[in-house]
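just coords:
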């Protein structure tokens, strides 16, 4: 969970900065184009080499997996806000910080939540793979260990627990989305 929250927070800040400032977008876009399409699981060998513990490495990988979709969709959402919204706010004396907080971010929230959902799925996949590859705890490790002992009922039970956990987190995220975007409540049901 800390990896997902860290990646989502950094992705949100980077996405808002890229959508708001052409200069930030100019410099950050090549980095996103280079790093973003690579699956986070491809970073496994580097992460386990670069970090001193497997927990730090898996946190980094999960943050990386959630960072990219949140950053790109937040950037897209902020960049696509109609200029007339800003013009109306400026005629009423709004400063740039107000425009970001009260105009750009609320208008981009539907895109932000799509990025959060995509990041959650990607980070959950990376978590399970990281547990299978190098971490000596967790459901991914238990699944692989059970499979090695041919304890297939345990494998199925672990898969059911993973499905329940992921469904619970998606449901929680939908509840937050429905609370923050009350005007869209019920458009997409889970």
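Yep, it's here. Remember, it's a predicted structure, so these values are computed and weren't measured experimentally.

Going by C-alpha atoms from here, please, whenever you check contacts or count neighbours.
OK.

Residue 15 touches residue 73, doesn't it?
Yes: the pair residue 15 / residue 73 is scored as a contact, 7.3 Å apart, by Cα atoms under 8 Å.

which of these two has more neighbours?
residue 15 (29 against 26; other Cα atoms under 10 Å).

residue ranges of the helices in the chain, please?
2-20, 22-35, 44-50, 54-79, 83-91, 96-98, 105-133, 139-148, 152-180 (DSSP state H).

Distance check, residue 30 against residue 99.
Distance of residue 30 to residue 99, computed by Cα to Cα, to the nearest Å: 26 Å.

Mind checking which of the two has more residues around it?
Between residue 30 and residue 99, counted using other Cα under 10 Å, the more crowded position is residue 99 (17 against 11).

The nearest residue to the more buried one once chain neighbours are set aside: neighbour count?
Nearest residue to residue 99, sequence neighbours excluded (Cα to Cα, 6 or more residues apart in numbering): residue 86, at 6.7 Å. Residue 86: 18 surrounding residues under other Cα under 10 Å.

looking at it, residue 86 is touching residue 97, isn't it?
No: with contact defined as Cα under 8 Å, residue 86 does not reach residue 97; the gap is 11.7 Å.

quick one: the residue of the chain most remote from its centre from residue 78, how far?
Relative to the mean C-alpha coordinate of the chain, counting by Cα atoms, centre = their mean, the farthest residue is residue 91 (35.3 Å). When distance is defined by Cα to Cα, residue 91 is 20 Å away from residue 78.

Check residue 167 too.
Relative to residue 78, and taking Cα to Cα, residue 167 is found at 29 Å.

Next up, a structure to set beside the first:
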């Protein structure tokens, strides 16, 4: 009898991991179906609980929440929400908590802290100015970053391949490169004929320095045997740079491009706030001056999406070019 009891207990103990695993799988399968109802809760609270003040677009906001809930239920039905389910639940409940705390109870001081209705109203009424500011920021960023990347890669290749070029250029790189570009803003405003050109020059400097250093490191680390093999096959200097040095240095170059892009974002905002009278940075400065804090938060959200999107595109390009090293740098 004792043996049978011991065997039964042992079999139950062996089954417990499977029971726990099945319960874990069931909870993961259930989570996507909770995301939609979480947004329905946010919609119901927004619609039925009276506002503490006369806030705009409450009914529209409730409709937006409900629409997102329907979309999430549809995504759960086609099994496209398994990985993002917990995040969508947290986002829906977080927005519901924000709505209750500020729009219904006014727990946070106004106008510094707005409501979800205020943010939605900015996108509904001022979308044209926000879109124009976004286009100006993208244009300013594209020119400065592209110029910095081109000059940075060219300078890095020169430092890695030419001893004479390294002798003359390296002191300038070490002297000027580590300087914060923002510190040179007053000087740039004097040296360049327009604020736009000054901002582009500072963005070129800020993005070009990390790209230069990391391109130089990547080119200098190339095994000399690769060059020797290429020379024995009749390769000239141009081939050695374009077909040997640059492909071998690509992992380092993309690290520099990532760091340079982050520096470009910093210079972009400072330049638009202090010099260039357009763009998202200027929009934020204008909103703060008029105490239009919902507009400022809307610009911050748009800027965050812009920066995240650009970094994501850069990593997509990197993964496409360096398919053999997708796990080398995470984003």
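That came through fine. A quick note: this is a predicted structure, and the numbers were derived from the prediction, not measured.

quick one on the thing from earlier: which of the helices of structure 1 sits most buried?
helix 54-79 (a mean of 26; mean count of other Cα atoms under 10 Å).

Quick check: that helix compared with structure 2, mean distance?
Comparison of helix 54-79 of structure 1 with structure 2 after fitting gives an average deviation of 0.9 Å (mean Cα distance after the TM-score superposition for structure 1).

so where in structure 2 does that helix end up aligned?
Under TM-score structural alignment, the match for helix 54-79 of structure 1 in structure 2 covers residues 195-220.

What of stretch 157-174 of structure 1?
Residues 298-315 of structure 2 are matched to stretch 157-174 of structure 1 when aligned by TM-score structural alignment.

Show residues contacting that stretch.
119, 122-123, 130, 134, 258, 261, 265, 280, 283-284, 331 (Cα atoms under 8 Å, 6 or more residues apart in numbering).

mind listing what residue 206 of structure 2 touches?
By Cα under 8 Å, 6+ apart, residue 206 of structure 2 lies in contact with 148, 177, 180-181, 260, 263-264, 267.

If you map these onto structure 1, which are still there?
Shared with structure 1 under both residues aligned by TM-score structural alignment, their matches' Cα atoms under 8 Å, the contacts from the contacts of residue 206 of structure 2 are 148, 180-181, 260, 263-264, 267.

Which two of the residues you listed have the greatest separation?
148 and 180 (14.8 Å; Cα to Cα).

and the gap between the counterpart of the residue farthest from the centre of structure 1 in structure 2 and residue 161 of structure 2?
The alignment partner of residue 91 of structure 1 in structure 2, by TM-score structural alignment, is residue 232. Residue 232 of structure 2 sits 18 Å away from residue 161 of structure 2, going by Cα to Cα.

My guess is residue 11 of structure 1 contacts residue 75. True?
No: counting by Cα under 8 Å, residue 75 is not a contact partner of residue 11 of structure 1; they are 9.1 Å apart.

Now do stretch 90-107 of structure 1: distance from first to last residue.
End-to-end span of stretch 90-107 of structure 1 (Cα to Cα): 16 Å.

just stretch 175-185 of structure 1 next, same as before
End-to-end span of stretch 175-185 of structure 1 (Cα to Cα): 9 Å.

How about residue 66 of structure 1: what's its closest non-neighbour residue?
Spatial nearest neighbour of residue 66 of structure 1, chain neighbours left out: residue 119 (3.8 Å); criterion: Cα to Cα, 6+ apart.

what's the residue mapped onto that neighbour from structure 2 in contact with, if anything?
Under the alignment (TM-score structural alignment), residue 119 of structure 1 pairs with residue 260 in structure 2. Going by Cα under 8 Å, 6+ apart, residue 260 of structure 2 touches 145, 149, 206-211.

again, 10 Å this time
Counting by Cα atoms under 10 Å, 6 or more residues apart in numbering, residue 260 of structure 2 makes contact with 145, 148-149, 152, 203-212, 254.

How about residue 226 of structure 2?
240, 244-245, 248.

for residue 180 of structure 2, same thing?
202, 205-206, 263, 267 are the contacts of residue 180 of structure 2 under Cα under 10 Å, 6+ apart.

same thing but 8 Å
Contacts of residue 180 of structure 2 (Cα under 8 Å, 6+ apart): residue 206.

Leaving aside the residues adjacent along the chain, what's closest to the equivalent of residue 143 of structure 1 over in structure 2?
Following TM-score structural alignment, the counterpart assigned to residue 143 of structure 1 within structure 2 is residue 284. Computed as Cα to Cα, 6+ apart, the closest residue to residue 284 of structure 2 that is not its neighbour in sequence is residue 296, at 4.9 Å.

pretty sure residue 73 of structure 2 contacts residue 30?
No: look at residue 73 of structure 2 against residue 30 with Cα under 8 Å: they stay out of range, at 11.6 Å.

the more surrounded of the two?
Legend: neighbour count by other Cα under 10 Å for residue 73 of structure 2 and residue 30, higher for residue 73 (20 against 14).

Could you grab the helix/strand/coil label for the more buried one?
Secondary structure, DSSP: H, G, I helix; E, B strand; the rest coil: residue 73 of structure 2 is helix.

Just want to check the distance between it and residue 88 of structure 2.
In this view, residue 73 of structure 2 and residue 88 of structure 2 are 11 Å apart by Cα to Cα.

Give me the common contacts of these two.
Shared contacts of residue 73 of structure 2 and residue 88, defined by Cα under 8 Å, 6+ apart, comprise residue 35.

Please name the residues that touch the residue mapped onto residue 12 of structure 1 from structure 2.
Alignment note (TM-score structural alignment): residue 12 of structure 1 maps to residue 153 of structure 2. Neighbour list for residue 153 of structure 2: 208, 211-212, 215, 253 [criterion: Cα under 8 Å, 6+ apart].

Mind doing that once more with 6 Å?
Listed by Cα atoms under 6 Å, 6 or more residues apart in numbering, the contact partners of residue 153 of structure 2 are 212, 215.

Measure the mean distance from stretch 302-317 of structure 2 to structure 1 post-superposition.
With mean Cα distance after the TM-score superposition for structure 1, stretch 302-317 of structure 2 averages 0.8 Å from its match.
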